[in-house]
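Peer 1: What shape does this take:
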Amino acid sequence: MDISKYIDYTLLNPTSTERNIIDLCHVAKKNGFYSVCVSSSYVSLAKQLLEKTNVKICSVIGFPLGSMATASKVYEAKQAVSDGADEIDMVINLGFLKSKNYVSVFKDISDVKLAIGGKPLKVIVEVSELNKNEIIKACEISLDANVDYIKTSSGFSKGGATLTVVKIIKKTVKNRIKICASGDIKDVETAKKYIDIGVSRINVSSDFKIKQTA
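Peer 2: Modelled structure (predicted):
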């Protein structure tokens, strides 16, 4: 199995330099990855570097906490698209979800979805911060908001994807929303396990072992 087309190659460290982004894009091009995922401030640079390639550009919005005002997320998302982002990854408002303020969670997501037009939207639900019922509820709200992907984590919390959590998400969304597994995926063998249970995209960083071990 060639997993290159599943990979979102990611660099979101707050100290990342322009040189780091150049290196990220070079590796993505060399390996034929599906996309790079960068902070919104680096979208324009990534766009220049990846022009005339098939590598797409994801930008994170409301990252990594998800607790900023919806209007701020909308503005950032619009700017990222204007700068060249092909996809938007937004962090859900966990405080609203835990408050059972589901109307505000829905509005937060749907306003960003509306703002970016036809661009794919991934909703980062931060699974390590939620119990099973909260994960299911976040998925149900995302279904109502017509998002394109559920993404398991930002990589900045206490844990990332697990096979058990992804199975819960898959059972909830079925084939109506795709799944991006993110967090703690370090090698091809682990990535394949997620793909085998129905994941459409794998979010990895520079510590991912690109070559499969013998």
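
Peer 1: Please count neighbours and contacts with C-alpha atoms only from this point.
Peer 2: Fine.

Peer 1: What's the first helix or strand after the helix or strand harbouring C180?
Peer 2: Per DSSP states H and E, C180 falls inside strand 178-182. Sequence-wise, the next helix or strand downstream of strand 178-182 (DSSP H and E) is helix 188-196.

Peer 1: If you count neighbours, what's buried in that next one?
Peer 2: For helix 188-196, the buried set under the neighbour-count rule, 16 or more other C-alpha atoms under 10 Å, comprises V188, A191, K192, Y194, I195.

Peer 1: quick check, nearest of these to V105?
Peer 2: Top of the list for closeness to V105, among the buried residues of helix 188-196 and by C-alpha to C-alpha, is Y194 at 27.3 Å.

Peer 1: isn't N203 right next to T10, touching?
Peer 2: Yes - in this structure N203 lies within contact range of T10 using C-alpha atoms under 8 Å: 6.8 Å.

Peer 1: Please say which of these two ends up with more neighbours.
Peer 2: Neighbours per residue, other C-alpha atoms under 10 Å: of N203 and T10, the larger number sits with N203, 27 against 23.

Peer 1: Show me what the strand or helix carrying that one is packed against.
Peer 2: Using DSSP H and E, N203 sits within strand 201-204. When contacts are defined as 3 or more C-alpha pairs under 8 Å, 6 or more residues apart in numbering; DSSP states H and E, strand 201-204 sits against strand 7-11, strand 178-182.

Peer 1: how deep is V173 tucked in, by neighbour count?
Peer 2: For V173, the tally of surrounding residues (other C-alpha under 10 Å) stands at 18.

Peer 1: Excluding chain neighbours, what is closest to it?
Peer 2: C139 (6.7 Å; C-alpha to C-alpha, 6 or more residues apart in numbering).

Peer 1: helix or strand right after the host helix or strand of that neighbour?
Peer 2: C139 belongs to helix 132-144 when assigned by DSSP H and E. The first helix or strand that comes after helix 132-144 along the chain, using DSSP H and E, is strand 149-151.

Peer 1: quick revisit: now render the buried residues of helix 188-196 as TSV, adding distance to H26.
Peer 2: TSV is the format used below for these (distance: C-alpha to C-alpha, whole Å):
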residue	distance to H26
V188	20
A191	21
K192	24
Y194	26
I195	25
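
Peer 1: Next, the structure of the following sequence, for comparison with the previous one:
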Amino acid sequence: MNLHHILLIVRHELAVERRAAEVVGLVTPFALAALLVLPIALGIDQATTSRVGFAAFWMISLLFGGQIAWRQATGHVRAVTDQVRLSGIDPASAFFGRFLANLILLVLLMTISLLGTIVLFSPPPIAAAHWLGAGVLLFAIGLAVIATVISDLTIGLRSRGAIAALLVGPLAIPLVVAAAQVGQAATVSGQLRPGGILTWVLVLVLIDLIGIIAGVLTARPLEETLG
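Peer 2: I've put the predicted structure just below:
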């Protein structure tokens, strides 16, 4: 992989997002609106809303984070793939660049959603912010990898944007389970056992590594298939 090529792809993807403003101007406001509606639907019982706060956060992160896959699937078309290939950019570098761009957008979305969750739900106090931060980051990495891989796999398919968005959910279930366990253990009401929480963190790391390695190794064969 070439660092210069990776940074070129990252800048290109972020420039596309800056012009379209799909994640910042559309997905994020709707995620906050969904967070706002949930406490209203649950009623005014503070204990209930507090208990489900982080569960709502992970659900919103998965639901609206999956739109990252939709965004890239609709934007990463065959012509763009051909242009990248003709420019001499290594397929693995192109994949990693798209992954990093997705990760940046996901971290932005999840950070804003987490702040919204804390304000609207008043979840249990966080006893270990570093573990919660690690869970959020590792979840974002895994979801970004899934979104990028699915975007590459669905090139050339009809309705690929809808297909990509639908595939994200099932593939991200292990991420949600592990990240939710880390988040629960990081709160005061959770059972903060370093050994237990570390196990779930390692599960997230393993999922992320498998996804990244698979994406990098399959980037060139996928490009040759398209070519």
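
Peer 1: After superposition, what's the TM-score here?
Peer 2: TM-score of the superposed chains, computed with TM-score structural alignment, normalised by the length of the first structure, equals 0.26; 93 aligned residues with a C-alpha RMSD of 5.5 Å.

Peer 1: circling back to that earlier point, next, the angle strand 7-11 makes with the strand holding C180 of the first structure.
Peer 2: 40 degrees (axes from the mean of the first three to the mean of the last three C-alpha atoms, to 10 degrees).

Peer 1: Which other helices and strands does strand 178-182 of the first structure contact?
Peer 2: Helices and strands touching strand 178-182 of the first structure, by 3+ C-alpha pairs under 8 Å, 6+ apart, are strand 149-151, helix 163-173, strand 201-204.

Peer 1: how about 7 Å then?
Peer 2: Here strand 178-182 of the first structure touches strand 149-151, strand 201-204, going by 3 or more C-alpha pairs under 7 Å, 6 or more residues apart in numbering; DSSP states H and E.

Peer 1: and among those, the most buried is which?
Peer 2: Most buried of these by mean neighbour count (mean count of other C-alpha atoms under 10 Å) is strand 149-151; its value is a mean of 28.

Peer 1: What are the contacting residues of that strand?
Peer 2: Identification of contacts with strand 149-151 of the first structure by C-alpha atoms under 7 Å, 6 or more residues apart in numbering yields L121, K122, V123, I124, V125, I177, K178, I179, C180, A181, S182.

Peer 1: hang on, the second one packs against V91?
Peer 2: Spelled out, it's K122 of the first structure. No - K122 of the first structure is not in contact with V91 according to C-alpha atoms under 7 Å; the separation is 8.5 Å.

Peer 1: For V60 of the first structure, what is the enclosing helix or strand?
Peer 2: If you go by DSSP H and E, V60 of the first structure is part of strand 56-61.

Peer 1: following that strand, which helix or strand shows up next?
Peer 2: helix 70-83.

Peer 1: what angle sits between the helix or strand just after that next one and strand 56-61?
Peer 2: With elements assigned by DSSP H and E, the helix or strand that comes after helix 70-83 of the first structure is strand 87-91. Put simply, strand 87-91 of the first structure runs at 30 degrees to strand 56-61, going by the same axes, to 10 degrees.

Peer 1: Give the other helices and strands that strand 87-91 of the first structure contacts.
Peer 2: strand 56-61, strand 121-124.

Peer 1: Please convert these to CSV, extending it with distance to S72 of the first structure and mean neighbour count.
Peer 2: Listed next are these as CSV, based on distance: least, C-alpha to C-alpha, whole Å; neighbours: other C-alpha atoms under 10 Å:
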stretch, distance to S72 of the first structure, mean neighbour count
strand 56-61, 9, 26
strand 121-124, 16, 26
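
Peer 1: want to try a markdown table for these, with distance to V43 of the first structure as columns?
Peer 2: A markdown table is the format used below for these (distance: least, C-alpha to C-alpha, whole Å):
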| stretch | distance to V43 of the first structure |
| --- | --- |
| strand 56-61 | 7 |
| strand 121-124 | 16 |
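
Peer 1: hang on, the earlier thing: so what's the residue nearest to V173 of the first structure up against?
Peer 2: I169, T172, V173.

Peer 1: What's the biggest helix in the second structure, counting residues?
Peer 2: Ranked by number of residues, the top helix in the second structure under DSSP state H is helix 194-226.

Peer 1: Make sure N20 of the first structure is indeed in a helix.
Peer 2: Yes - under DSSP: H, G, I helix; E, B strand; the rest coil, N20 of the first structure sits within a helix.

Peer 1: Quick check: it vs S39 of the first structure, distance?
Peer 2: Separation of N20 of the first structure from S39 of the first structure (C-alpha to C-alpha, to the nearest Å) stands at 12 Å.

Peer 1: neighbour count winner among those two?
Peer 2: S39 (19 against 13).

Peer 1: Wait, the more buried one touches S59, no?
Peer 2: Yes - contact criterion C-alpha under 7 Å: S39 of the first structure and S59 qualify, at 5.5 Å.

Peer 1: contacting residues for the most centrally placed residue in the second structure?
Peer 2: In the second structure, the centroid-proximal residue (C-alpha atoms, centre = their mean) is L143; its distance is 3.5 Å. L143 of the second structure makes contact with A172, according to C-alpha under 7 Å, 6+ apart.

Peer 1: before we move on, what about I141 of the second structure?
Peer 2: L103, D208.

Peer 1: and it, how far is that from A55 of the second structure?
Peer 2: Taken as C-alpha to C-alpha, the span from I141 of the second structure to A55 of the second structure is 19 Å.
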